[in-house]
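1. I need the structure of the sequence given here:
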Amino acid sequence: MKRKTVRIAMNGVTGRMGHRQHLVRSILALREQGGLELGGGTVLWPEPVLVGRRASALAALAERHGLEHVSTDLDAVLADPTVEIYFDAQVTAAREDALRRAIVAGKHVYTEKPTATGLDGALALARLARDKGVRHGVVQDKIFLPGLLKLKRLVDGGFFGRILSVRGEFGYWVFEGDWQSAQRPSWNYRAEDGGGIVADMFPHWEYVLHELFGRVTSVQALATTHLPQRWDERGKPYDATADDAAYGVFELAGGAIAQINSSWAVRVHRDELVEFQVDGTEGSAVAGLRGCRVQHRSTTPKPVWDPDVPAGHAFREQWQEVPDNTVFDNGFKAQWELFLRHVYADAPYHWDLLAGARGVQLAELALRSSAEGRRIDVPEIAL
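-> Next up, the predicted model:
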């Protein structure tokens, strides 16, 4: 086998998501399995170059994982002709500028979302990448999770008949940081730093709905800040200026209606941190990150509303678990593999910067809907 080494600049991997999911469970996992087979006797060997602002944190991370290359000078890394791919998992406010510099330097780019703080910036990045002829991809990890892969299998197989509605519940209690440390960084709750649950989660909902059920054609949302004060990483109180909960209704091409609640101020009474219920004329399903249960039309019970007697049905027991039928890899790693094959084996790939711009557009229009108190159409965008 011929081994091809590809050097990947990874910016923002000292953060939780960049470290755990992208560095450890994706790039280093590819190295542990011996690289990525491209076919034709070639194995791709990813060589990460860790980039960030804190030299000590980068050095500690490199030592922990036995890596050699770190830098706090992004421009120097982008000027290095041996670095072919730039990956970004920074805070949202820093991402757009870094991606633009990487594209101008001729690097292929792969990035977390949102790709920019506004639609104009997101579209400008997509157009720049097209004009520069670089390959580009945006992380859309939810559709690579086992639960949603099972759900897509049901959609593609016609299990639901005509899909009527999608209901999503996402969220958990993020501690305020006073007597227990918060599970998320404080910038998430400052609008001036690009924070907010709409900016964070609505790009996810855009691609989940788009890929599985149809393009979002309108949005009506209510965004709010339930907890106006939080405590930062140093234990100092600060005003939470960004939304920490949002309640959205989405019309989809084809006629289905989706409702998704997103909150960092909710206590979980679900099997998983996110669940989607899909109801159709022939059957229904409830999918989480890993599991998926179904109830077909032929086995649907016939409950009768009677508040004066105990419930006569154990409703959860009347659903059937969808079998795995395959081995599911880490969703982030699975998409990394597809992107690398796109760059180095010319494999098809459509989760690009234009797809990322659709997510930014939906978040932007949702915030506008909330501010104006009305439903807003979501026009199609193109380069």
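2. contacts and neighbour counts: CA atoms only from here.
-> OK.
3. And for His65, the neighbour number?
-> Counted with other Cα atoms under 10 Å, residues neighbouring His65 total 11.
4. Give me the distance between it and Met10.
-> 14 Å (Cα to Cα, to the nearest Å).
5. Could you do Ala57 as well?
-> Distance, Ala57 to Met10, using Cα to Cα: 14 Å.
6. cool, Arg31 as well?
-> Counting by Cα to Cα, the gap from Arg31 to Met10 is 15 Å.
7. These two: which has the busier surroundings?
-> Taking other Cα under 10 Å, Arg31 and Met10 do not tie; Met10 has more neighbours (27 against 15).
8. element containing the more buried one, please.
-> Using DSSP states H and E, Met10 maps to strand 2-11.
9. Show me what counts as buried in that strand.
-> Across strand 2-11, burial judged by 16 or more other Cα atoms under 10 Å covers 6-11.
10. Here is a second sequence; please produce its structure as well for comparison:
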Amino acid sequence: MTAGRLRVGVIGANPDVGWAAATHLPVLAELPDFELTAVATRRAESAEAAAARWGARHAFTDLDELIAHPDVDVVTVSIQLPARDDLVTRVIDAGKHVYCEWPLAINGAEAARLRDLADAKGVRHIVGLQNRHHPAVRLARELVAAGEIGEVLSATFSYSAARSHLPGDRLPRRMIWLVDRERGANDLTILSAHALDLFGTVVGGFRELSALLSIRTPRMVVDETGEELAVTSPDQILIHGELDSGAVAAVQIMIGTPAGAGARMDILGRTGRLTLQTTTANLIGGEFVAALARAGRPPTILEIPERHRGPLPAASVAAGNVAVNYVLLAEAIRTGAPLSPDFTTATRLHRLVDTIAEAASTGRRTPVTLSASPPAP
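-> As a prediction, the model looks like this:
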């Protein structure tokens, strides 16, 4: 299995729309270490269309048939958490390597269970936290680690975006889970977590933090039906605290603006300042530009070295970052090399999100620990 191409089955392989169509399917068509052998969707016609378009031999509507098929070595789970049930557990139980989209689980405790189950089964696992692979983010991490701006004194990250592409407080039906805190896939657990993973990749994790979570748009309207939805997940997220390094840090996520300004990260060092800024309002699919300022001089835009660019330079930004994940997964399967972002990475990030919710609920400065207990209701 590890000598030839790794055979992949993609669950959630809608041929026309969605994350798999934008990233996983075109990436697997280009990477030489992989072969797309199976796809699955809820409808036979869409599964067959995806198989025909991307050259897969098998099309399924029964997800367990894909998981169990002998032509599948790796299962990519590209459906959102509210529709996933125990799907990742079933993949692991079948002894298949797994690429799971983020969020991995409902909380840190469940993420740890999946990590431990996968490790006990001996399967390799990776999670869709691909933003850390932005070439400019990789460069920034290298510069900070090398001391190019001296000791980091403080760091900030801000991101603003519209909740959907529709005007006013309208939301397409396919996205209504975003406003439901109980379903585990919302602006705190998705957008904020992606931002926190990117932020932590460059400057390290939080040692302790305080948080404020607010719902400033309490009602949304389903665009197709006019149904009014009560919003229970926060759309304004503010986190501040101390990093493991001792640096002071703040992260702010602002959702619901008419036109978002994208993401900006500022790292103030003792001898310089490093800035990352997205070129669009899209955190997941936008490119970052890195700039470095020293000794009171104006910032200089940095060239990205080739070593930080992914294996598919002609791909979209999001697809290029996903491709890096697949390359890392292939190396881990073939050689036993360490792998990140894996389910251990996901468990730590879920626990950080749990801590943010706890700090906001209690109003107290809260240490970030390795405890997997979910936050109190």
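11. Quick TM-score on the pair, please.
-> Once superposed, chain against chain, the TM-score is 0.84 (TM-score structural alignment, normalised by the length of the second structure); 348 aligned residues with a Cα RMSD of 2.5 Å.
12. ok so, going back, starting from the strand holding Met10 of the first structure, tell me the next helix or strand along the chain.
-> Note on strand 2-11 of the first structure: by DSSP H and E, the next helix or strand toward the C-terminus is helix 16-17.
13. Can you give the distance from the helix or strand just after that next one to the centre of its chain?
-> The helix or strand immediately downstream of helix 16-17 of the first structure is helix 29-32, counting by DSSP H and E. Chain-centre distance of helix 29-32 of the first structure: 22 Å, with Cα atoms, centre = their mean, to the nearest Å.
14. now for whatever helix or strand comes next after helix 29-32 of the first structure, which elements pack on it?
-> Later in the chain than helix 29-32 of the first structure, the nearest helix or strand by DSSP H and E is strand 36-39. Secondary-structure packing of strand 36-39 of the first structure (3 or more Cα pairs under 8 Å, 6 or more residues apart in numbering; DSSP states H and E): strand 42-51, helix 331-345.
15. Point out the most buried one among those.
-> Per-stretch averages of neighbours, counted by mean count of other Cα atoms under 10 Å, single out strand 42-51 among these, with a mean of 21.
16. how much does it deviate in direction from strand 2-11?
-> 20 degrees (axes from the mean of the first three to the mean of the last three Cα atoms, to 10 degrees).
17. Strands along the stretch 151-300 of the second structure, start to end?
-> Counting by DSSP state E, counting those that start in this stretch, the stretch 151-300 of the second structure has these strands, from start to end: 152-161, 170-171, 206-214, 219-222, 228-230, 236-243, 248-255, 262-269, 272-278, 288-294, 300-301.
18. how about JSON lines for these, with distance to Gly128 of the second structure added?
-> Below are the strands of the stretch 151-300 of the second structure laid out as JSON lines (distance: least, Cα to Cα, whole Å):
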{"stretch": "strand 152-161", "distance to Gly128 of the second structure": "19"}
{"stretch": "strand 170-171", "distance to Gly128 of the second structure": "24"}
{"stretch": "strand 206-214", "distance to Gly128 of the second structure": "21"}
{"stretch": "strand 219-222", "distance to Gly128 of the second structure": "28"}
{"stretch": "strand 228-230", "distance to Gly128 of the second structure": "29"}
{"stretch": "strand 236-243", "distance to Gly128 of the second structure": "22"}
{"stretch": "strand 248-255", "distance to Gly128 of the second structure": "20"}
{"stretch": "strand 262-269", "distance to Gly128 of the second structure": "19"}
{"stretch": "strand 272-278", "distance to Gly128 of the second structure": "20"}
{"stretch": "strand 288-294", "distance to Gly128 of the second structure": "19"}
{"stretch": "strand 300-301", "distance to Gly128 of the second structure": "29"}
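19. Save the ones you listed as CSV, and put in distance to Asp187 of the second structure and mean neighbour count too.
-> As requested, the strands of the stretch 151-300 of the second structure are exported to CSV (distance: least, Cα to Cα, whole Å; neighbours: other Cα atoms under 10 Å):
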stretch, distance to Asp187 of the second structure, mean neighbour count
strand 152-161, 11, 21
strand 170-171, 14, 22
strand 206-214, 11, 20
strand 219-222, 14, 17
strand 228-230, 15, 14
strand 236-243, 9, 20
strand 248-255, 8, 21
strand 262-269, 15, 21
strand 272-278, 19, 22
strand 288-294, 21, 20
strand 300-301, 31, 14
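20. So which of the ones you listed is nearest Ala38 of the second structure?
-> When the strands of the stretch 151-300 of the second structure are compared by Cα to Cα, strand 170-171 sits nearest Ala38 of the second structure, at 32.2 Å.
21. For Arg42 of the second structure, see how far away His125 of the second structure is.
-> As defined by Cα to Cα, His125 of the second structure lies at a distance of 24 Å from Arg42 of the second structure.
22. Compare neighbour counts for the two and give me the winner.
-> It is His125, of His125 of the second structure and Arg42, that has more neighbours when counted by other Cα under 10 Å, with 26 against 15.
23. what do we get in the first structure for that one?
-> Using TM-score structural alignment as the criterion, His125 of the second structure maps onto His136 of the first structure.
24. excluding its backbone neighbours, what's nearest that match?
-> Spatial nearest neighbour of His136 of the first structure, chain neighbours left out: Val109 (4.8 Å); criterion: Cα to Cα, 6 or more residues apart in numbering.
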